[in-house]
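Engineer: quick one: sequence plus predicted model below, questions after.
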Amino acid sequence: MVGRIATGELEDTPEDDGKDPAAKAMGKKGGAARAASMTPERRAEIAKKAAAKRWGKD
């Protein structure tokens, strides 16, 4: 598929995910601000909890 896009056979246009671009931009800013305001220990705690949930370990 990459070759077909490179030769111009296919268009490389991103699909519309139905989300408001402005809302997506604000979400990115909010996530960065939240991470910056937390201590490294709190970020690690959240990351460990998310990994445990993701991989089914409690």
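Structural biologist: Sure thing, it's come through.

Engineer: when you work out contacts or count neighbours from here on, use the C-alpha atoms and nothing else.
Structural biologist: Fine.

Engineer: could you pull out the helices for this structure?
Structural biologist: Using DSSP state H, the helices assigned to the chain run over residues 2-6, 21-37, 40-55.

Engineer: center of this structure - which residue?
Structural biologist: By C-alpha atoms, centre = their mean, the chain has its centre lying nearest to Lys28, at 8.4 Å.

Engineer: how near is it to Arg42?
Structural biologist: 19 Å (C-alpha to C-alpha, to the nearest Å).

Engineer: do the same with Gly3
Structural biologist: 44 Å.

Engineer: these two: who's more crowded?
Structural biologist: Taking other C-alpha atoms under 10 Å, Gly3 and Arg42 do not tie; Arg42 has more neighbours (12 against 9).

Engineer: structure two is appended below for comparative analysis:
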Amino acid sequence: MTPKRPRDPNQLAKAIVDIATGEKPDRDPTPEEQGKDPAAVALGKKGGAARAANMTAERRAEIAKKAAKSRWSKDS
């Protein structure tokens, strides 16, 4: 994904010069460039959706009740 470009013409010109001179990267580094395992990144993207798909509705409700109780407790 490329970074969002500024709307102001002066800021856009500066951003283009920074990219052209190598002061600023044109895109975000990939997970592999950051030293992350591609398989782990793929699993991480599944995340909560995959976890929720494997749970029963009762278990999801139980977790939601516990989270709500924690959020609304007077302790924090």
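Structural biologist: All right, it came through fine. Because the structure is a prediction, the values reported are computed rather than measured.

Engineer: counterpart of stretch 30-47 of structure 1 in structure 2, which residues?
Structural biologist: The aligned range for stretch 30-47 of structure 1 in structure 2 is 47-64, by TM-score structural alignment.

Engineer: can you mark which positions in that stretch are buried?
Structural biologist: By 16 or more other C-alpha atoms under 10 Å, stretch 47-64 of structure 2 has no buried positions at all.

Engineer: and it, how far apart are its ends?
Structural biologist: This stretch, stretch 47-64 of structure 2, spans 17 Å end to end (C-alpha to C-alpha).

Engineer: what of stretch 2-22 of structure 1?
Structural biologist: OK, stretch 2-22 of structure 1 end separation, C-alpha to C-alpha: 29 Å.

Engineer: now do stretch 20-34 of structure 2
Structural biologist: 22 Å.

Engineer: same question for stretch 51-65 of structure 2.
Structural biologist: Start-to-end, stretch 51-65 of structure 2 (C-alpha to C-alpha) is 17 Å.

Engineer: how about Arg60 of structure 2, nearest residue that isn't a chain neighbour?
Structural biologist: Ala52 (7.2 Å; C-alpha to C-alpha, 6 or more residues apart in numbering).

Engineer: just checking, that neighbour touches Arg59?
Structural biologist: No - between Ala52 of structure 2 and Arg59 there is no contact under C-alpha atoms under 8 Å: 9.2 Å.
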